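Q: Please work out how this folds:
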Amino acid sequence: MVRNLILLLLVFAANAQAITALQLERLAQQLQVHYTLIDANPDSCPEQKEACYLSELTLSLANAEDLEPISDWAIYFSQLMPIYAVQGEQLAIEHVNGDLHRIRATSQFTGFGEAGVSVRFYTEQSQITRSEFMPNYLISDVEHRLEPQVIASTQSAVDDTTGLEQQPYLQAFTGIKQLRVSDDDKTPWMGAEYLYQHQVRPKPRDTVLGLVPQPQHIARTAPGRLSLSKGFTLQLKGIERGAIEAALKRLATLGVHERQAAVSIEIHVSEQAGAPPESYKLNVRGESIVIQAPSATGAFYGLQSVAGLLNSDDLSLERVAIEDAPHYGFRGLHIDVARNFRTKAFILNTIEQMAAYKLNKLHLHLADDEGWRLAIDGLPELTEVAATRCLDLAEQRCLLPQLGAGHLSDSGVNGFYSAQDYVDILRYAQAHHIEVVPSLDMPGHSRAAIKAMEARHQRLLAQGDKQRARQYRLVEPQDRTQYRSIQHYNDNTLNICLPSTYRFIDKVLLEVQRLHQRAGVALHTYHIGADETAGAWLASPACQQLKGKVADFSSFNGYFIEKISQSLANKGIKVGGWSDGMGDVRLANMPAHVQSNAWATLSDNGHEVAHQHANQGWDVVISSPDVTYFDFPYQSHPQERGNHWASRAVDTRKVFEFMPDNLPAHAEIWRSVKNQPYHADDSESSLQPGVQFAGVQGHLWSEMLRTDRQAEYMLYPRLLALAERAWHKPQWALPYVAGRSYSADTEFFDAQRQQQREQDWQRFAYLVGEREIAKLEKYGRFYRIPTVAASTTKQGYIDAFTLLPGFAIEVQTSDGQWQPFKGNKHYGPVRAIRARSPLTQRRGRALSLQ
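A: The predicted model follows:
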């Protein structure tokens, strides 16, 4: 049916009168797009599909009577899951590539009319959070003679009260049928009443001994508090001031400055036998503070702990003694700047917060299918073409406008880091004792590189330079392989059997190394990605030839990873990659030092690959998406931004509860993505005695994050809980025991540990809500204000609280006005409830009470 409609459309378009620029502009301004998610789990699906979801798209015109029935138009929009069945006679929809789709008129199109025209369609997979429905639909003429226009009604807006995105084109989500994707999906709609029943109320307290992240040992040494309101004098021994300058800057930002005749801060650095390199001792006594450490990094963290102990209101801290060292050596944050660009300022700001909470690895994802974000000397097309998305179907000027990118080259989703930008980032990270791990994803997720090098190929061919045109080409014209990537591309995997591919990679690596040398910052680890390449190369003549030449051939992806890993090792660089791709290799062909990011979901026995790779002697960084992917929603509610395939709710408490040393144990305390109990069996995948993980990493993927503010909303305050788990192993964490199986019916996490965890959470929640939120405000970070847990008592009162303390609560009465919430007060009918920042007028997302 879809093919027949497209054929009719093409015949009709060929005979249609060409649209004018004025008509196109009027359509862009007046066309009203209304998108409705009808059902995320219909009772039946077309074409014998087992699972699908049904949507309806309505196009109408506010001033239909003033417009002629124009048909020579095409509308391009992002739909994350490709459409496979269309119901509607006047409009046809076709998949272009990735998430890009095109709507065109069929021969039965009679004009939009006052009521508009609509089309229903089905996809095989679901979109259920509002942020998954992309903005910025583009309208153009069919032949692309005219400049495309963004349809005004599909642009998002920002709510003045909350600072959150609004999507006027997307109709309201009102029921559970828009939230659950299958019959066995038990995901709850996390409204105010649900939160009231399931969240833990903060316990009132005057103060808490500690900081974020919690030290190994902390004890109060004397009563009273030491005030730093008059500043401090600094005394250094064995360390240069530059090594701690960034921590001093944080103290100054919080209001504590260097002054004469003030509190003395003494820092002593000297080697200490057996002391971990990042360890420190801190003693706040009398009118002085003493920090001792075996390294500059340890001293830096000691000074950051002074800032952590600080009360922002009066600039005082308790008199304590601390002995501290990190649980993990690798404490990372992955930031995807490829899908949607993040500004240099955002990266520098994030480095500041990472360092404040003692995270030490910044995994910078610089290239993917949707963008290449680092200038490479000698390959200008990588940023001239592949750092921008617009509507150029030939992709000679830019990439396709995936992910609702729109058409403007100066849009915030576009951009790249110049050589100097990257050097500045490296130096800023080094000053904050953070290592940058660059990643330019290959061989899959490489569409941006492929299209850039194809543009280079065409440019040099036009100049008659065939040899240089072939020099860095990443595809083989004779390759007839048909595949579709996980993001629905049919052309995103570079050909690993071509010599030109390795010339390109060597060139890129050489230039990245040169940037590190220019910055004076060594390149220790390079992350190649290496994931999600299934289906490529099967019909490539070059690959068939290569396969016959390689002894003990395992897989094309494995061959590529082995080759690149050895090349990196020869340059003194450790290779990193995602665990699924790294599992394709032959172990004997890999270098001694390998980093594997274990990202399989825990509810699908994700512990198995983590254990396997650790047992191989690799440095395993725990990257479980169920809890470390910060592109998932805080709560299962349509208004919460985020993806949904691995977890429907990752709030700050869930991150805090993570026990990275014992992955299978979470089957006892957590549920699957569909809110079902699950079983984790470790009997055949046990860690060998003495084997430990290298660390843990949080992840900020950016498909649905088009602005820096949206990215900050997803980071904070979850980043603080990540730092807590990366630095500190709590007493309540269940020790790993090889061979155990866990489920909702096992009881290894007993009542004593549950009580210990509850007490520890109350400490952490207090410190974040009453101390750290104010510091995030000082830095201007756009953290998430919690939603309010609320219920109506039998006496007719509203009882309410927030997960983190310190936030004011407001209720909306029947007249639409908002009032400060006070317990034991009758408000009459209450429509909604929300929280407010303790220091600004910004409000959080409101929840209905009706």
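Q: contacts, neighbours, all on C-alpha from now
A: Noted.
Q: Pick out the residue closest to the middle of the chain.
A: L700 (2.0 Å; Cα atoms, centre = their mean).
Q: correct me, but that one touches Y629?
A: Yes - here L700 reaches Y629: they are 6.3 Å apart, a contact under Cα atoms under 8 Å.
Q: Just give me the longest strand of this structure.
A: strand 217-227 (DSSP state E).
Q: Now do the shared contacts for L700 and Y629.
A: Common contacts of L700 and Y629 (Cα atoms under 8 Å, 6 or more residues apart in numbering): none found.
Q: who's in contact with R331?
A: Per Cα under 8 Å, 6+ apart, neighbours of R331: 358-361, 695-697, 723, 726-727.
Q: Can you give me the distance of T383 to L440?
A: Separation of T383 from L440 (Cα to Cα, to the nearest Å): 13 Å.
Q: Could you pull out the buried residues of the longest strand of the chain?
A: Using 16 or more other Cα atoms under 10 Å as the test for burial, strand 217-227 gives 218, 220, 225-227.
Q: helices or strands up against that strand?
A: In terms of contact count using 3 or more Cα pairs under 8 Å, 6 or more residues apart in numbering; DSSP states H and E, strand 217-227 is assigned the packing partners strand 280-285, strand 316-324.
Q: what does it rub up against?
A: Contacts of strand 217-227 (Cα under 8 Å, 6+ apart): 209-210, 284-287, 314-324.
Q: count of neighbours near the residue nearest to P215 when sequence neighbours are not counted?
A: Once flanking residues are discounted, P215 sits nearest to D324: 5.2 Å by Cα to Cα, 6 or more residues apart in numbering. Number of residues near D324 (other Cα atoms under 10 Å) recorded here: 24.
Q: What of Q850?
A: Neighbour number of Q850 under other Cα under 10 Å is 7.
Q: coming back round to it: which one of the helices and strands packed on strand 217-227 is the most hemmed in?
A: Each of these was scored by mean neighbour count; the highest is strand 280-285, a mean of 23, by mean count of other Cα atoms under 10 Å.
Q: Distance from that strand to the middle of the chain?
A: 36 Å (Cα atoms, centre = their mean, to the nearest Å).
Q: Report the contact partners of T129.
A: Residues near T129 by Cα under 8 Å, 6+ apart: 179, 637-644.
Q: List buried residues within those.
A: For the contacts of T129, a burial check counting by 16+ other Cα under 10 Å picks out 179, 637-644.
Q: how many other residues sit next to the closest residue to G572 other than its chain neighbours?
A: With Cα to Cα, 6+ apart as the criterion, G572 has its nearest non-adjacent residue at 7.4 Å, and that residue is H524. Neighbours of H524 under the rule other Cα under 10 Å: 17.
Q: structure for this one too, so we can compare:
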Amino acid sequence: MTLLRSLFLACLCTGLAACGGGSNSGDGGTDGSSTASDSGSTTGSTDTGTDGGSTDSGDSALNHAGTVLPSVAATPNDPFVSTVGRDRAAALANNPGVIYEVVENHGPDAGLDCKSLSAEFASCSVANIHIKDNTGSLNDGNWKLYFHSIRRILQVQSDEFSVSLVNGDLNYLEPNDSFTGFDSVKTIKLVTEFSHLVETDFMPRYWIVRDGQSAELIANTDSETDENTYAVEIIGDNRKAFNGETNPIATANNRFDKNQATSTLAAGLTDAEVQARIIPRPTSLSVGAGSLDISGGFSFADLPIPAASINALTARQQQFMSTSGSVPLVSSINGALPSDSYTLDVSTTAITLTAQSNAALFYGAQSLLGLVKPGTGSIPQVSISDSPRFDYRGMHIDVARNFHSVASMKKLIDQMAAYKMNKLHLHLTDDEGWRLEIPSIPELTSVGGKRQFQLAANGSVTEANALMPQLGSGPLSSNQGTGHYSRADFIDLLQYANARFIEVIPEIDMPAHARAAVVSMRARAQNLGSPDDINIRLDDPADTSRYLTVQHYDDGILNPCLPGTYNFVETIVSDVKAMYDSAGVNLNVWHMGGDEAKNVFKGIGFQDFNDPNQVVWKGNVDTSQYDFPWERSPACSSFIANTEGVNTVGDLTPYMIRRISEIVADAGIPSLYAYQDIYSEESASGNYTISPEDLATTRAGVGFWEVVYSGGYNSANRFSNLGFETVIAVPDYLYFDFPYEVDPKERGYYWATRFTDTQKVFAFAPENLPQNAETSVNREGDAWSATGDTDNLGFVGMQGQLWSETVRTPEQFDYMIFPRLLALAERAWHRANWERDYVAGQAYSNNSGLVDQAALAADFAEFAAAIGEKELSKLEAAGIAFRIPVPGASVQTGSLEMNVAFPGTPMQYSQDGSSWTNYSAGSPPANAQFVRATSPNGSRAGRAISVDAE
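A: Reported below is the predicted structural model:
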């Protein structure tokens, strides 16, 4: 077993977001410490503070000088300094220009001492930054190049340049005293933590700052959509997490093999069977011999539900069919039916819909629309009896890392409603942004809702008026790094969702992932003339705790010992509750987030350099140089000494949870939800378990996000057995910010799995987590085994998750969610006949033979055909920029054979990559160089691939 393979397995065992694809950033000293925040002078002149300009702040906590990262001299003729990237840089049209390149992803196998370089899990890679200047504009050396790196930079190998970390992923490069000027291109070699396996790891937007002047954006790096304008493509072995990784890189040939069984089964379905396949599948559906002519349309106008809900149905209906009332539709409420259930009967002359509730009538109407195939003037004769599997059928959206507009949210809500989902969990705040107006605290959006590069008069980065740039937002505020919902926007969104029977769950993340709030309240204290007031601030000005979060911040965790923290929570809860009241909508669940309140250097990926029991797969650090959060906070020392029941730093988190639950309960909100890691801790930082009985709210819930194959198949039961309403939101199956397939061209992070395609979501068994060992592989592509060792009292639902670090545009937003959301809706609403009951002690593996694989394959083939033949057309009519699948192709039979994940999706081939011909299986060409698929109406094309590429 190679060393890197061992490291990868170690990451698997932790189930931590930090592993392999989470955002881990730079060291600030010889062993990785970072002290970049709260530094820099506060004196100097002031200007307007426009984008890329300078301003002045009277509070050093708002200014950030860089911390120089470890560096060594360059090695002559270094094989890890690439000519490929240098040539790309030299060929750039703009000047200056920058090209980023990952040269070697397998650091340990290439002989790098990642362990001694303090790499988490002793995993590192080599990258180059190539800077072009053939005009001498940078020869004076009086400049800094700012850039984003989601990987911690462990070491700089250069004679002429140094690199400094500001905070998070923001770094800058500058010439040192040995700088000799440019001879066209200079290359700086970096050793970075972990690897770069997909091209969206390369964040856009580099900018030059010349001695206090405004930022100059490097033109070739200013792209939201094409990383190859500023980065070299990832090719060859660098596409693998380690040498010998089992996951195959997606090719035309292996896509063809993967799709073939579905294509064959779908070809055996009749048109009526495909049209009758509603998504999500009803509990019971029988298809008659006849059909109902709907060319004259039908109308929902007489449904006994609110007018806004009727309007929602009609708005969807008119996207792909007539809304006139030619066909009779008779509807009624029958409260004796099971909760949210309905019956739908379509005869050859009429439609009858009976439902238990208004919501159930709405679901039945959506099923009726589900029978429609756009362009077909009839629907099958059917009899349906249906009810939901889970009460909680959710989708989580992170609007904090990158902002997503009201328009995008409404389009998402429309499609969630179309497929009978009923919970929209909005992650409104994080380190990188606060996205909801709180009228009584304007700084939360005027500062925390904006990312913009500004310098203090002394040259340090200031956050007096905006958060520093992160995640490729660059120097300007004119992109998705900036934005928020006004109070009116949010009320409108609540009402829009409510009309579609969708509950919006607000999440205000704390105590970690709270940097936007922390900085905003520093700015507020400064604006109020009390910069150190702990009745306002969320951090202790005297706290010297040395920590680094998963996203590389050293100042992003709010302090549970301050009166300002609880004043803040009370204000936020009150103001948000008032928005729900104004919307006429109940606020039933408050989500406090709660994940990852830790110091990564105290985690499982590191060990002390003097530890006599060192292992090869951990990075070495001086652990005496690091603290747990709040460990060196004088406010917390005093709080612990004077608060009954709080005896150590480890007691602070459970105290805070209980206190927040009291605030939430006092506001009349019945339920508090959080991520599972804050409810239970078993480490040196604390040892506790919170149960619902410990909280003041009537109910309590858990968003469960542990990796299933790393033990989550058992630990999920623990929370439901404690009495928590447990929502399954596991990353290896339900994170939609992960790539669709193992291909560097696919977008997303990959710390829990290399891919999650629609078929994988469809095959997920949410109520019997060990079963998934028989139907899927782990992150490195290998089989795994699972045995449930505890009883399970059941889960309340499941939820897809979109984290938006790499999702910056509306089109990318749609691409990552659709069509995976349809498979999520299927599993949340309907339990398939191939899903087995959970039984404690039952073992599953890739060869356990317990799952009816034939039934699963047949079920997916019907589902996939319904997507390809019907649902993609509806999504297209709704303006959804869904991912168009990359087709499979083979020429082994002497002619071009093509298939696609969703049978019925149009496919094309080309000999030159520019002229395209529609593919027909009945008259295929002998060969082709390139293949692609298109949207149903041909207005968009998916990614083209070479037939022969490996």
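Q: May I have the TM-score of the superposed chains?
A: Remark: TM-score between the superposed chains equals 0.91 [TM-score structural alignment, normalised by the length of the first structure]; 802 aligned residues with a Cα RMSD of 2.3 Å.
Q: ok, back up a step: ok, the residue nearest to P215 of the first structure - contacts?
A: Shown in contact with D324 of the first structure (Cα under 8 Å, 6+ apart): 215-217, 279-281.
Q: how about those residues in CSV, adding distance to G98 of the first structure?
A: Converted to CSV, the contacts of D324 of the first structure look like this (distance: Cα to Cα, whole Å):
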residue, distance to G98 of the first structure
P215, 46
Q216, 48
H217, 51
S279, 47
Y280, 50
K281, 53
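Q: of all those residues, which comes closest to L839 of the first structure?
A: L839 of the first structure has its nearest neighbour among the contacts of D324 of the first structure in P215, at 27.8 Å by Cα to Cα.
Q: what do we get in the second structure for that closest one?
A: Using TM-score structural alignment, the partner of P215 of the first structure in the second structure is P282.
Q: my guess is that match contacts A828, does it?
A: No - contact between P282 of the second structure and A828 fails when scored by Cα under 8 Å: they sit 11.7 Å apart.
Q: Compare neighbour counts for the two and give me the winner.
A: Using other Cα under 10 Å as the criterion, P282 of the second structure and A828 rank with A828 on top: 27 against 21.
Q: Which residues are in contact with the more buried one?
A: 388-390, 392-393, 421, 797-798.
Q: Could you list the buried residues of whichever strand or helix holds R725 of the first structure?
A: For R725 of the first structure, the host element (DSSP states H and E) is helix 718-727. Within helix 718-727 of the first structure, the residues scored as buried using 16+ other Cα under 10 Å are 718-727.
Q: among those residues, which two are most distant?
A: Longest span within the buried residues of helix 718-727 of the first structure, Cα to Cα: R718 and W727, 14.4 Å.
Q: What segments of the stretch 551-700 of the second structure are helices?
A: 563-583, 634-642, 652-666, 676-679 (DSSP state H, counting those that start in this stretch).
Q: Could you tell me where the last one falls in the first structure?
A: Mapping helix 676-679 of the second structure onto the first structure (TM-score structural alignment) gives residues 579-582.
Q: ok, now stretch 861-877 of the second structure?
A: With TM-score structural alignment as the criterion, stretch 861-877 of the second structure aligns to 762-778.
Q: ok, and the closest non-adjacent residue to the residue of the second structure most remote from its centre?
A: No residue in the second structure sits farther from the centre than T349, which is 46.8 Å out by Cα atoms, centre = their mean. Leaving out its chain neighbours, the residue that sits closest to T349 of the second structure by Cα to Cα, 6+ apart is L292, at 6.2 Å.
Q: Now check the first structure for the residue matching the one you found.
A: Using TM-score structural alignment, L292 of the second structure sits opposite L226 in the first structure.
Q: Ok, Y496 of the second structure next?
A: Using TM-score structural alignment, Y496 of the second structure lines up with Y428 in the first structure.
Q: which residues of the stretch 201-350 of the first structure fall in helices?
A: 245-253, 296-309, 344-356.
Q: Relative to the whole chain's centre, how far out is the last one?
A: The gap between where helix 344-356 of the first structure is centred and where its chain is centred comes out at 15 Å by Cα atoms, centre = their mean.
Q: Next, the mean deviation of that helix compared to the second structure.
A: Once superposed with the second structure, the aligned residues differ from helix 344-356 of the first structure by a mean of 0.4 Å; criterion: mean Cα distance after the TM-score superposition for the first structure.
Q: Buried residues of that helix, list them for me.
A: Of all the residues in helix 344-356 of the first structure, those buried under the rule 16+ other Cα under 10 Å are 344, 346-348, 350-356.
Q: picking up where we left off before, how big is the offset of the next helix or strand after the helix holding R725 of the first structure relative to the second structure?
A: Sequence order places strand 741-742 as the next helix or strand after helix 718-727 of the first structure, per DSSP H and E. Once fitted to the second structure, strand 741-742 of the first structure is off its aligned match by 2.5 Å on average (mean Cα distance after the TM-score superposition for the first structure).
Q: Now D201 of the second structure. Nearest residue, chain neighbours left out?
A: I150 (7.0 Å).
Q: neighbours around the one you found, how many?
A: Neighbours of I150 of the second structure using other Cα under 10 Å come to 26.
Q: Kindly report the same for G938 of the second structure.
A: 10.
Q: Q752 of the first structure too?
A: 10.
Q: And for N717 of the second structure?
A: By other Cα under 10 Å, 22 other residues sit near N717 of the second structure.
Q: Pull the contacting residues for the counterpart of it in the first structure.
A: Under the alignment by TM-score structural alignment, N717 of the second structure pairs with H611 in the first structure. Contacts for H611 of the first structure (Cα under 8 Å, 6+ apart) come out as 685-687.
Q: State the distance from H611 of the first structure to L687 of the first structure.
A: 5 Å.
Q: Also K775 of the first structure?
A: Distance of K775 of the first structure to L687 of the first structure, given as Cα to Cα: 40 Å.
Q: Kindly report the same for D206 of the first structure.
A: 43 Å.
Q: what does Y35 of the first structure give?
A: For Y35 of the first structure, the distance to L687 of the first structure - Cα to Cα - is 49 Å.
Q: Neighbour count: those two, which is higher?
A: Taking neighbours as other Cα under 10 Å, Y35 of the first structure and L687 compare with L687 leading, 22 against 19.
Q: got a list of what that one touches?
A: 611-612, 614-615, 738.
Q: cool, R831 of the first structure as well?
A: Contacts of R831 of the first structure by Cα under 8 Å, 6+ apart are 811-814, 816, 848-850.
Q: part of a strand, is it?
A: Yes - R831 of the first structure: assigned to a strand according to DSSP: H, G, I helix; E, B strand; the rest coil.
Q: Mind filtering the contacts of R831 of the first structure down to those shared with the second structure?
A: Mapping those onto the second structure (both residues aligned by TM-score structural alignment, their matches' Cα atoms under 8 Å) leaves 811-814, 848-850 still in contact.
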